[in-house]
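Engineer: this one's sequence-less:
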């Protein structure tokens, strides 16, 4: 898969995740927020929480569940990125880190991808 195809698939997955979060009552605040520490796929408000969401899209979970790819190193990058976001965007909301797993066996051609939201994943 080329870099362009991979980015397209990633953006498609993030759009699916955003749609699922909205369906669950979240308000999307940011998508693809970047800083010197990294990128947060989605930032959403849900009740008293400001959710920093990592989206992981895979064809299947045979090798490992998608959430397992959010390893300690990735978690540290997300925490640092969230700290900078919060410094630039003060809020009374409590930060939370969520993971959205998406399984799409046929990639963009998948008619009904499986989507799992894991609140407070780490």
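Structural biologist: Noted; the coordinates are in hand. All values derive from a computational prediction rather than experimental measurement. Numbers count the residues shown, from 1 in each chain.
Engineer: Every contact and neighbour count from this point should use C-alpha atoms.
Structural biologist: Fine.
Engineer: So which residues of the chain form strands?
Structural biologist: With strands called from DSSP state E, the chain shows them at 27-35, 38-46, 49-58, 94-103, 114-118.
Engineer: Give me the contact list for stretch 31-48.
Structural biologist: For stretch 31-48, the external contacting residues (CA atoms under 8 Å, 6 or more residues apart in numbering) are 14, 18, 21, 25-30, 50-55, 77-78, 80-82, 84, 93-94.
Engineer: and among the strands of the chain, the most buried is which?
Structural biologist: Using mean count of other CA atoms under 10 Å, the stretch among the strands of the chain with the largest mean neighbour count is strand 49-58, at a mean of 24.
Engineer: Give me the neighbour count for the closest residue in space to residue 105 that isn't next to it in sequence.
Structural biologist: In space, not counting the residues next to it along the chain, residue 105 is nearest to residue 59; the distance is 4.2 Å by CA to CA, 6 or more residues apart in numbering. Residue 59 sits with 14 neighbouring residues when counted by other CA atoms under 10 Å.
Engineer: ok, second structure coming up, stack it against the first:
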């Protein structure tokens, strides 16, 4: 379990680097409420972006994006609403993105970003 936690944290760190390199500003990480957790909340211009990050060391059991199901996206939409309800600054438009991090041991890490998945 510690390996998975460490891998997930590494993937989220790489996702943050990716988003910031694209000019986005991360405003929250690992935000939790009673219904779940949002990995990353970022600002992209006036938009508030809720990002689900999936990290894998290989695609042996499927691509990381395959783990983001319709059920997971529905939960992300509910979480986005909950986050917006407690926000202290204007939210603007909201968007749900997904980032897949494929980080094989001893090989180059690949970060893929899909915008507006929900």
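Structural biologist: Right, received. Where do you want to start? Everything quoted here is computed from the prediction, not taken from an experiment.
Engineer: Just give me the match in structure 2 for residue 84 of structure 1.
Structural biologist: For residue 84 of structure 1, the aligned position in structure 2 is residue 82, judged by TM-score structural alignment.
Engineer: how many other residues sit next to its match?
Structural biologist: Around residue 82 of structure 2 sit 15 other residues, with neighbours defined as other CA under 10 Å.
Engineer: what residues are up against it?
Structural biologist: residue 33.
Engineer: That one and residue 34 of structure 2: what is the separation?
Structural biologist: 10 Å (CA to CA, to the nearest Å).
Engineer: can you check residue 114 of structure 2 too?
Structural biologist: Distance, residue 114 of structure 2 to residue 34 of structure 2, by CA to CA: 27 Å.
Engineer: by contact count, what packs against the longest helix seen in structure 2?
Structural biologist: Among the segments of structure 2 that qualify as a helix by DSSP state H, the longest is helix 2-21. Taking 3 or more CA pairs under 8 Å, 6 or more residues apart in numbering; DSSP states H and E as the contact definition, the neighbouring helices and strands of helix 2-21 of structure 2 are strand 25-33, strand 36-44, strand 47-56, strand 94-102, strand 110-114.
Engineer: Now the ones you listed in JSON lines, please, with extra columns for distance to residue 69 of structure 2.
Structural biologist: Listed next are those as JSON lines, based on distance: least, CA to CA, whole Å:
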{"stretch": "strand 25-33", "distance to residue 69 of structure 2": "19"}
{"stretch": "strand 36-44", "distance to residue 69 of structure 2": "15"}
{"stretch": "strand 47-56", "distance to residue 69 of structure 2": "11"}
{"stretch": "strand 94-102", "distance to residue 69 of structure 2": "11"}
{"stretch": "strand 110-114", "distance to residue 69 of structure 2": "14"}
